[in-house]
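Student: Provided below are the primary sequence and the corresponding predicted coordinates.
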Amino acid sequence: MLLTGLPATAGPVTAARQLSDVIPAPAEVKANPKADFRLTPFTQIRTQPHSKDATRIGHYLARTLRPATGYPLPVVPARRQHLPGISLLLGKAAPRTGTEGYQLDVARSGVTIRANTPAGLFAGVQTLRQLLPADIEADRVQRRAWTVPGGRIVDYPRFGYRGAMLDLARHFHTPDEIKAYVDELAQYKINHLHLHLSDDQGWRIQIDSWPRLAPEGGGPGTGVDGEGGGYLTKADYTDLVRYAAERYITVVPEIDMPGHTNAAQSVYAELNCDGVAVPPRTDIEVGYSSLCIDSEITYTFVEDVIRELAAMTPGPYLHIGGDEAHATTDEDYATFMNRVLPLVYKYGKRPFGWNEVAKVDPPASTVPQYWGTTTQNADVAEAAARGSKILMSPANKAYLDMKYDANTPLGLQWAGFIEVRDAYEWDPGNHLDGVGEESVLGVEAPLWSETLRTLDDIEFMAFPRLPALAELGWSPRATHDWGSFSQRLAEQGPRWQLREVNFYRSPQIAWPG
């Protein structure tokens, strides 16, 4: 389902006008117009000797550039030589680049990307990709010059956590669709993928100790309108984690509880206080379900799920939801969280929860994820004062499932309309009263799937807003400027067309052509 009204192919476009014409905006740029580099059929990609990671990134870059250039671009170990090429090197980068930043130097003699870690090297490759003409995204040879603007970029992220969430519960999305989304996230230096794996309408992850959970809770007829069936096997999940990790994206799994649990309670009667399984739900109402707080079987179930999910998740985080538990009293909610949070730590993970978790005074290492629509939340501010880091996802700024305007064919509007400028013009480090930048872990863009059935749907709601939120998470506050961003965003349009990414042609952006 294409909603853009754009042609399937794009004509020739020019190179990036300046070294800074990329998203997210680099931290430091020093242009040298007399030092442009040009790819040729003889260009090599030279990688840090004896580094498997650098070699793998080199092959990733070569696979990206070969279709449009038609050049062989061999990947070889770096050594002293005078032939122009692209060098991917570890070490000796500017110290301020840290663990995710990089230094990119462009001269007539070649392009050199240096980083302290492979993650930084990969980030630098994404910048290089955007510095080449948009035609580089074509899947067939384009007869043109391939020029990179000369100069130096020293770049590093503002926040360590830059995330996107995808809801698999309301409508299941296949591993291939998730991988396609991961590929797009990586280009904008997103480094976490939060997967919402359970809700009232579906359970989307295999759990061996409760074997009926996924086949029945995530089987045919589940999801909104009964049209969102499917689930991830453990092999699927492990493969997704690997695929994301190769792009320096950490998967954060979420099992929502004690509310949003109807799918599980419809499969296993013992999870209900009266011992009677509830009917499956395919509507989009919220707030009616709750695990049985006083039953020990509840905590057996929760521990089993956390144990199995933690065992197949190498990343440090596990999200336990905790939002919209309207059918759970405050006293029961506190009882539940005080039992469950230690289980997350027991299995070696740091717990995330939606901002309601802050009201139970959790340990300071627990991360509340703020999703409110105001700039005030006393519980979250108090958690920050106790030392908690806050993940910023205000629904009226960061929720990608909100409609762009009244005519948007997909999405909801309970948090208001969010045009691309709304998604860009706020500051995660100064948005919530009592939560300063030093207390912000980062920013995440959730995408709920009540109305989203296909990859086209996902892309249409994510683009062009996701790059806006990615820039807020990566780029220094001083670089945030709507005029500059809107021009740089317009240049992404031809790239999306060539990659066949479905996107909303916002009237706020002067798209080429």
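Tutor: Cool, got the structure. Numbers count the residues shown, from 1 in each chain.
Student: hey, let's count contacts and neighbours off CA atoms from now on
Tutor: Will do.
Student: secondary structure class for the most centrally placed residue in the chain?
Tutor: Nearest to the geometric centre of the chain sits A164, at 2.8 Å (C-alpha atoms, centre = their mean). Secondary structure, DSSP: H, G, I helix; E, B strand; the rest coil: A164 is strand.
Student: so it touches L193, yeah?
Tutor: Yes. Judged on C-alpha atoms under 8 Å, A164 makes contact with L193 at a distance of 5.2 Å.
Student: secondary structure class for G473?
Tutor: Classification of G473 into helix, strand or coil gives helix, according to three-state DSSP.
Student: give me the number of residues near it?
Tutor: A count of neighbours around G473, defined by other C-alpha atoms under 10 Å, yields 28.
Student: how much space between the residue nearest to E438 when sequence neighbours are not counted and A62?
Tutor: Excluding its sequence neighbours, the residue lying closest to E438 (C-alpha to C-alpha, 6 or more residues apart in numbering) is G429, at 7.7 Å. In this view, G429 and A62 are 37 Å apart by C-alpha to C-alpha, to the nearest Å.
Student: which one's more surrounded, those two?
Tutor: Set side by side, G429 and A62 show more neighbours around G429, with 22 against 18, by other C-alpha under 10 Å.
Student: can you confirm that one is in a strand?
Tutor: No. Applying three-state DSSP, one finds G429 to be helix, outside a strand.
Student: spatially, what comes nearest to L19 if we skip its sequence neighbours?
Tutor: Nearest residue to L19 in three dimensions, chain neighbours excluded: P149, at 5.6 Å (C-alpha to C-alpha, 6+ apart).
Student: what about versus this one:
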Amino acid sequence: MSQPRPIPRLLGSLLLLAAATLSGVVASGLAATPAQAAEPPVRPLGQTVPVPASVVPGGAPFTLTPETRIRTDSSGEVRAIGDRLAEVLRPSTGYALPVTDRPSPGAIRLRLSGKDSALGEEGYRLQSSRGSLTITAHRPAGLFRGVQTLRQLLPSRVEEDTRQPGPWQVAGGTITDSPRFAHRGAMLDVSRHFLTVDQVKRYLDHISLYKINKLHLHLSDDQGWRIAIDSWPRLATYGGSTQVGGGPGGYYTKAQYKEIVRYAAARHVEVVPEIDMPGHTNAALASYAELNCDGVAPPLYTGTAVGFSSLCVPKAVTYDFVDDVIREIAALTPGRYIHIGGDEAHSTSRADYVAFMNRVQPIVATYGKTVIGWHQLTGATPAEGAIAQYWGLDGTSQAEKEQVARAAQNGTRLILSPADRIYLDMKYNKDTELGLSWAGYVEVRRSYDWDPGAYLPGAPASAIAGVEAPLWTETISSNEHIDHMAFPRLPGVAELGWSPAATHDWEDYKVRLAAQGPRMEALGIDYYRSAQVPWPATQ
């Protein structure tokens, strides 16, 4: 039997560019606009972000019609994925698209298969032909990832919330796909500027389209504490009352946090909460004087300097505080991880830092969670199973890189978040109004053009858990700000985490990314129009 193989990169790019010159069509009595006419009537199979692991094109396309149904298995999880797909497709197509578990000719079928264990937790197979379109997976998360591919294979206007012209076709053939790394994350800093539940949900909608599966919420910092803790109520009511620049701040009630977790889970995204310590703790220190070594609470802080705050490591009350916070957050969080920060603890002595981490990591384990910490955790003794998140850059000292690599050699897994590659708050160039530049400028190509598996010298490839793109919010407070800084860099990070290393090719990727422009516009994402990307002309 011949083995499926990816479409050659150059051929795929040429197909997409040639198809983009074709005229649009008129369907359902609606006229295509000039922008719509620039899209190919049938998108070449596999021209998605992330690019699939294997694509075998062939056969007639599948066409979505007013008679199409979405057929699911009888399980609640699969039905929910079908319902979500219908919610996306109904406004733009105008079709009823009933979701059913009964046999239906010409249906979009979502099915779980116990025989397809090779697809793993998130893999899927998409088969498109004239008479049907079937997505098969071993687990529900795989079905959800396959549905995101299906969305991208349909014309971009399918994302609109008003009726659009058809036809709605998916090229014929088979995609077989699964992720390179299990951890593909996006971090959202809600501490420097507080972001509402609706803002977080909106970000979840956008990152899940690109197969991101972790949302890391940075819930505490010097400028604000953002989660209600019943046993220490002033953390939120007082410590959460401000933000960078002195705005009103805010915090999530437990019910609101649980709603974020629920919404993320419906998109098969795991929430990873972070309480940063022992540094980055001024909001907590200002809320409770007893957490300070001198018993005096500092004022609330609204600046952007780092490294000046520290919990009092020798005090017993510090560990009562940590235990209470971890216990309450663990009870709200069904995911596996709690992030304990650990970076930029410049006001904590090395001996105190090691002692603190040795006390805190077992607390996390007590409540059934696994530790994630910034890579400075490797300067102490990472607990068994702990994950270190590396945020260094090309200029990070050799000694620090070697320290992280040694920990990886000894069994500590790594999440890679190099600041000069995938910190989404870094400016694109000198003219970028938002963001910072301490790690340098990070244009779209620089954020994509590196290999996580070979990035950190001395760290075995087997130790790399995945990648994560942090979005720090010293200068970011609105949806427009988030859009401009995260997009289009975040889709590239998603591809680095999902797609096989052999498929990573900037010349091919930039063409596929350009094709995402109309989709992001349809979704209302105000993305940065990088000159490095050949975006289609709009009128």
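Tutor: Ah, there it is. Here the structure is a predicted model, which means the values were calculated and not measured.
Student: TM between them?
Tutor: The TM-score (TM-score structural alignment, normalised by the length of the first structure) is 0.96; 500 aligned residues with a C-alpha RMSD of 1.3 Å.
Student: isn't the residue nearest to L19 of the first structure up against S20?
Tutor: No. Between P149 of the first structure and S20 there is no contact under C-alpha under 8 Å: 9.3 Å.
Student: these two: which is more packed in?
Tutor: Between P149 of the first structure and S20, counted using other C-alpha under 10 Å, the more crowded position is P149 (27 against 24).
Student: what does V267 of the first structure correspond to in the second structure?
Tutor: Using TM-score structural alignment as the criterion, the counterpart of V267 of the first structure in the second structure is S287.
Student: tell me the contacts of its match?
Tutor: By C-alpha atoms under 8 Å, 6 or more residues apart in numbering, the residues touching S287 of the second structure are 234-235, 238-239, 297.
Student: need the nearest residue in space to the residue nearest to the centre of the first structure, chain neighbours excluded.
Tutor: Closest to A164 of the first structure by C-alpha to C-alpha, 6+ apart is A445, at 4.6 Å.
Student: shouldn't the one you found be within a helix?
Tutor: No. Assessed by three-state DSSP, A445 of the first structure does not belong to a helix; its assignment is strand.
Student: spatially nearest residue to the residue mapped onto I297 of the first structure from the second structure (excluding sequence neighbours)?
Tutor: Counting by TM-score structural alignment, I297 of the first structure corresponds to V317 in the second structure. Spatial nearest neighbour of V317 of the second structure, chain neighbours left out: L291 (6.9 Å); criterion: C-alpha to C-alpha, 6+ apart.
Student: relative to Q127 of the second structure, how far out is the one you found?
Tutor: Separation of L291 of the second structure from Q127 of the second structure (C-alpha to C-alpha): 59 Å.
Student: equivalent analysis for H206 of the second structure, please.
Tutor: Distance, H206 of the second structure to Q127 of the second structure, by C-alpha to C-alpha: 25 Å.
Student: ok, the two, which is more surrounded?
Tutor: When neighbours are counted by other C-alpha under 10 Å, H206 of the second structure and Q127 differ, and Q127 comes out ahead with 21 against 18.
Student: would you mind finding the match for the more buried one in the first structure?
Tutor: Match for Q127 of the second structure (TM-score structural alignment): D105.
Student: that match - that's part of a strand, no?
Tutor: Yes. Under three-state DSSP, D105 of the first structure falls within a strand.
Student: could you report the neighbour count for the closest residue to it other than its chain neighbours?
Tutor: Distances taken as C-alpha to C-alpha, 6+ apart put R152 closest to D105 of the first structure, at 4.5 Å, once the chain neighbours are dropped. Residues contacting R152 of the first structure under the criterion other C-alpha under 10 Å number 21.
Student: tell me which helix or strand R152 of the first structure sits in.
Tutor: strand 151-155 (DSSP states H and E).
Student: which part of the second structure matches that strand?
Tutor: Here strand 151-155 of the first structure aligns to the second structure at residues 173-177, judged by TM-score structural alignment.
Student: F159 of the first structure and P428 of the first structure: what is the separation?
Tutor: For F159 of the first structure, the distance to P428 of the first structure equals 10 Å [C-alpha to C-alpha].
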